[in-house]
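Give me coordinates for this.
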Amino acid sequence: MYSGIGDHGERAAFLDARALIGCRHRLLLDSTHPRVLTGVSEDAGVQQRREAAAAHRMLVRDTLVAADPERWLVIAPEQTAAQRAAETMAAMEAGIERIWGGLLPQELDTGRRGGCEILRRDPDRGGYVPIIVVNHKVTDPRQPDPADFHPLTTELYTWNPKPDKHVRNRPQPRDQQRLAHLYRMLQRHGYASPALVGGAIGYHFDRVLLHDLGPILDDYDRRYADRIAVVRGELPTVPSKVPECRQCPWWSRAPEEGGQSCEQWLVGRRDISLVAPGSRAEVLRRHGVETIDDLAAWEGDDPDDWQYEPFTEAIVTARAWATGAPLVRRVDRVQVTRADVEVDVDLESYQEHGAYLWGTLLDGVYRGFVTWDPLPTRDEGRSFAEFWSWLMEIRAQAAADGKTFAAYCYSRTAEDKWLYESARRFAGMPGIPTEREIQRFVDSPQWVDMFQAVSEQFICPNGKGLKKIAPVAGFSWRDPEAGGEASMSWYRLAVAYEGGEPDLSQRTRILEYNEDDVLATQVLRDWMTDRADAEVPAISDFGRRSIAE
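Take a look at the predicted model:
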């Protein structure tokens, strides 16, 4: 909701901090055509993350308040917004030390509105520090290094900010913008701490990370002025492709009858963001490049502010898209690591709770190492240990037989993350490797990332995801809804997250989806070895000439 009725009956536009990051055009459509989305189901992945975040906030609230109830005031959420705001203001006026669920008064003139999980009175300098509770990581662990910059943190139950040598900050612009938004609202009423900091409690719920708000307030002010002008209809917007489009209802839905969805609008205009999404499109537009054809026809020097892939590749991407080529070879001969013994690996995880399935493919046989105990569970350690022991046994047997060995995944970021996380969380359980053992494996040439092999050897106008690349090699998934977000919905049913009996058909669905993923990497590898050179045009076929020529 971005609008409401003001004190004198006039229509007013309001903006909370959620709108400060993301697509400006979506913000406009949400505010001007709210009825179009009435009854439209929310994206399953977005809904799950929202529910998980709400559960995390409740856990944090119950834990902190129970530890010292006399110091807390919990604002009842079932009250009206006006009642919650009045109670919050009265609590700050009274100097209550810790306020949960505070809501600040809506600002009719600026349009600001917002609330905060925790308002913590600063015992040293007075005023209040806004602290938000989020369901993502805000820090990463690290070994202490005296030469490093140490972020400021404080303990959960006492206010003692100090540099923390045990963690590094994970940049979260959304968190910083929200804290700046809340600081400005507190500042308006004279309740902002002079310390100019805001806090975040993340997924691990082990400390409060403090953000220095001073350096970001100017950026926040500019961003807020732009966004509130969009909502008020003072600034026009047009579609432009960004990562958010994958889950946006406006991508495939027109805002009015007879209108166009964002996808239709962009494709109809052959908009440059289709091949150069996000900030790339912004840079190109500054140089007069509005369409794919403009980029395809580029002549002359590279833009001096282009900081992405080589600009020649951007031109080739445009030319490939214009001619319908799904891939372009960067190299004369496509190569991929091959071995006598090859194992394909793909995992399934659920949010930040863990990896419940490690799927493998060896000699055409699929094996899934899985736990169906709802995450988080210690049984995850058992299934991971079984997977790791099996993989190392295959590796050792290959070495004993004098054969080469390789294990393959697609985009190793997730696999590497959960290999390390599993070793760390289940250390000491039978069969669990040490982090050092994990490191030796993932740093070895026997751990092959097919995503890297694709990225290094192909230009991909339509994206580099496995669901985009494997079909070019002739592979298709059995399930038309196959995808990471969909699998999370299947998982909730498979383990009866909402109660009731587990849905065994969803377990089968997950296993088949995982099997298809490892089959896809095998098919892709074989195709790259045998047919890619003949089937994919070379970059030399898209030289610096106009498409018309």
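
make it CA atoms for all contacts and neighbour counts henceforth
Noted.

May I see the buried residues of stretch 130-143?
In terms of neighbour count (16 or more other CA atoms under 10 Å), stretch 130-143 has its buried residues at 130-139.

here's the other one to compare against:
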Amino acid sequence: MTEHARPDVPLLGAYAAKQCPYRLFREHDPTEAAVPAPPDDALQELFDDGIAFEASIGEELVELHGDAVAVIPGRSEAEPDERRALTDAALAAGTPIILGALMQRDTTGRRLGEIDVLLRVGDRYRPIDVKHHRCTTNADEDSDEAEDTEEAADGLSTPVQTLDLLGPAVAVAGLEAKYREDDCLQLAHYYRMLQAHGYAEPHAVGGIIGTERVVAWFDLESPRFSTLTPQQSDGAITYHRRHRTTKRTALDRYDFEFDFRLRVVDEAIERRDRSASPPVLPVSVVECTRCPWHDPCHADMEAVDDVSLVKPVGYPEWSVHRFMGVTTVTQLAALDPATYVDTPLTEHALVNQIRSAQAAVAGQMLIDPDWDESLVPRADVEIDLDLENAARVYLWGARLSRVPDDWPEPAGSYTAFASFDELDDVGEAELVARLWAWLDDIGRRAAGRTVRIYGYSIGSTEVAALRRIAAGGAVPGLPSIDDVMALPWVDLLPLMRRKYWSNWGHGLKVVAAAAGFAWRDDDPGGYASMGWYRDAVAGVDREANIARLLMYNEDDCAATAALRVSP
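Modelled structure (predicted):
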């Protein structure tokens, strides 16, 4: 933590350490001429959904804990100074749970912070952030992650618990905390703020409440995050010789990233001459797709054919390439991997980057010359399965894409198991029971013939949803988890990654287009479909939106089928 005597220097919030430093530079550069774009409809929808989810968690915590909860007014309800004073009062009173805590500025550490939930632990406080995504993974005793969790628990006897925060911790069986670096960096920011004001626990722990509506606890002093940061010395790149990476704690990662961004901001605010080289350059990373500075940064990178425009090239790889004199996509596409033998990049990673660069130069996805179509498993009866979900899965679509000549239904027959009314656990489970009865019937009729069920990233979507709903046991007729796992699933995503060299990822919309498939809807997409669903449930153009959703889902199923017959 760095002390600064000047009172006018900017203070940074909890997102700074995990955001692109060039974004911060542009935001604080007085010579910047470009204008950031407002959030588009999809991004605004994400914001709105996150705010609504956070509010629902707050309501649940108040319902569970009553007067033990202090609710600080939100941004639209009170001025910052009043909110900070109310937070101070709640902290001084030892309130067990504080929602929406707006902390006093940490002028020494140059931090600002509003913490979703503060939980009193002893005479100190523990930060909890609410996130509209999962905060856990399914426990697997045989996985490396499970072993790491056991080895590095460091006293977290209940790493995942229910939202009953004040009673004895009730562990949630079958789940383990998912260490996402961006979440943990944010928790580290809050821990440092609490530390600056004398309210932090001796050992740094933070929590995330995710869409599972549980709390996952994270040890911020456990080495969890691998870094590949090449060091230049005497004309060579050095790195960890055994693992090529070094595992660091969330606090280590946060302190490094936050201090670096403070230096970037300080240089930005002093800039007066636009011709002067900035301390950072734009680098294309995942964050760019939803950044308000995307268009001007992307234009700058395209103007110089920046090597980071190759999708697998992140900041660490970009640093290596620049050190090796490879600064453009065109140079990377022509690279001989043998010239990189003494760099931190593995041969596999480098070859993947070169192939993506070659696709980028060609302007289209390229089929691997060694691709063998027989790698895709085929069957007498082929079913393509796809789900649509909002808060719950409201539609399961199944397409009989391949059937024997004597099969009663023709190839291409589509069946939907759907509800366009508000769903609870029972309603969601009833759809699965109907789907399962249909699959069981197909299996009986196909006796003596092979059957396979295809999907795209099916393990983390359709199979995961079936397992979750089956485990709930809300209605009769549901399969067991063993029954779900015994089905002949085929995930086409890893196969398409082998088949295509791509600089645009391997999402279904991208790969299916390369295979010659086109959706009938003019605006097919997951975010758009969620809007159609909400309108259908609300009665807005209900029949039209239902028809649109069914057509979109049927086309998703047809798209995965097209991948098996494409060139």
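
before we move on, back to that, return the subset of the buried residues of stretch 130-143 of the first structure lying in strands.
Secondary structure defined by DSSP state E assigns 130-133, 139 of these to strands.

As JSON lines, the residues you listed with distance to C409 of the first structure would be great.
Formatted as JSON lines, these follow (distance: CA to CA, whole Å):
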{"residue": "P130", "distance to C409 of the first structure": "42"}
{"residue": "I131", "distance to C409 of the first structure": "39"}
{"residue": "I132", "distance to C409 of the first structure": "36"}
{"residue": "V133", "distance to C409 of the first structure": "34"}
{"residue": "T139", "distance to C409 of the first structure": "27"}
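
Max pairwise distance over those residues: which two?
For these, with distances taken as CA to CA, the pair at the greatest spread is P130 and T139 (18.1 Å).

can you map out the strands along the stretch 351-500 of the first structure?
Along the stretch 351-500 of the first structure, counting by DSSP state E, counting those that start in this stretch, strands occupy 354-362, 365-370, 405-409, 447-449, 458-459.

ok, now how distant is the residue most central in space within the second structure from E462 of the second structure?
Central residue of the second structure (CA atoms, centre = their mean): H133, 7.5 Å from the mean position. Applying CA to CA, to the nearest Å, the value for H133 of the second structure to E462 of the second structure is 17 Å.

now swap in E77 of the second structure and tell me
42 Å.

Those two: which is more packed in?
E462 (19 against 10; other CA atoms under 10 Å).

Show me what that one lines up with in the first structure.
Counting by TM-score structural alignment, E462 of the second structure corresponds to E415 in the first structure.

Not counting residues beside it along the chain, what's closest to that match?
Of all residues not flanking E415 of the first structure in the chain, L347 sits nearest, at 6.7 Å (CA to CA, 6 or more residues apart in numbering).

Please say which position in the second structure the one you found maps to.
Match for L347 of the first structure (TM-score structural alignment): L387.

Tally up the residues packed near its match, please.
Count around L387 of the second structure with other CA under 10 Å applied: 21.

For it, which three-state class applies?
Secondary structure assignment for L387 of the second structure (DSSP: H, G, I helix; E, B strand; the rest coil): strand.

List the contacts of it.
393-397, 461-462, 553 (CA atoms under 8 Å, 6 or more residues apart in numbering).

and if you look at F517 of the second structure?
Contact partners of F517 of the second structure, counting by CA under 8 Å, 6+ apart, are 559, 562.

what do we get in the first structure for it?
Using TM-score structural alignment, F517 of the second structure pairs with F475 in the first structure.

Kindly report the same for T136 of the second structure.
So T136 of the second structure corresponds to T139, using TM-score structural alignment.

hang on, isn't that match packed against R168?
Yes - with contact defined as CA atoms under 8 Å, T139 of the first structure reaches R168; the gap is 5.5 Å.

before we move on, back to that, isn't the match of E462 of the second structure up against S349?
No - counting by CA under 8 Å, E415 of the first structure sits too far from S349 to count as a contact (9.7 Å).

what about the residue lying closest to D212 of the first structure once chain neighbours are set aside, distance to N169 of the first structure?
Leaving aside its sequence neighbours, D212 of the first structure sits nearest to V197 (CA to CA, 6+ apart; 4.8 Å). Distance of V197 of the first structure to N169 of the first structure, computed by CA to CA: 15 Å.

neighbour count winner among the two?
Between V197 of the first structure and N169, counted using other CA under 10 Å, V197 has the larger neighbour count: 22 against 19.

how about the helices in the stretch 351-500 of the second structure?
425-445, 462-472, 481-486, 492-499 (DSSP state H, counting those that start in this stretch).

Just the angle for the second one relative to helix 425-445, thanks.
Following axes from the mean of the first three to the mean of the last three CA atoms, to 10 degrees, one obtains 110 degrees for the angle between helix 462-472 of the second structure and helix 425-445.

Now do helix 462-472 of the second structure against strand 451-455, angle only.
Computed by the same axes, to 10 degrees, the angle between helix 462-472 of the second structure and strand 451-455 is 100 degrees.

Kindly report the same for the first one.
For helix 425-445 of the second structure and strand 451-455, the angle between their directions (the same axes, to 10 degrees) works out to 140 degrees.

Quick one: distance of helix 425-445 of the second structure to the chain centre.
30 Å (CA atoms, centre = their mean, to the nearest Å).

Then stretch 543-559 of the second structure?
Using CA atoms, centre = their mean, the offset of stretch 543-559 of the second structure from its chain centre is 25 Å.

R507 of the first structure: neighbour count?
For R507 of the first structure, using other CA under 10 Å, the count is 19.

what does the one 3 residues further on give?
Neighbour count of I510 of the first structure, defined by other CA under 10 Å: 22.

show me the contacts for the aligned partner of it in the second structure.
Taking TM-score structural alignment, I510 of the first structure has L549 as its aligned residue in the second structure. Residues near L549 of the second structure by CA under 8 Å, 6+ apart: 529, 532-533.

got CSV for these, with neighbour count and distance to Y456 of the second structure too?
Formatted as CSV, the contacts of L549 of the second structure follow (neighbours: other CA atoms under 10 Å; distance: CA to CA, whole Å):
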residue, neighbour count, distance to Y456 of the second structure
S529, 20, 17
W532, 21, 22
Y533, 24, 21
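
For L73 of the first structure, give its distance to R84 of the first structure.
12 Å.

Over to G465 of the first structure?
Relative to R84 of the first structure, G465 of the first structure is positioned 46 Å away (CA to CA).

Just want to know which of the two has more residues nearby.
R84 (21 against 13).

and that one, what element?
helix 81-93 (DSSP states H and E).

Mean distance of that helix to its aligned residues in the second structure, please.
Its aligned residues in the second structure lie a mean 1.7 Å from helix 81-93 of the first structure after superposition (mean CA distance after the TM-score superposition for the first structure).
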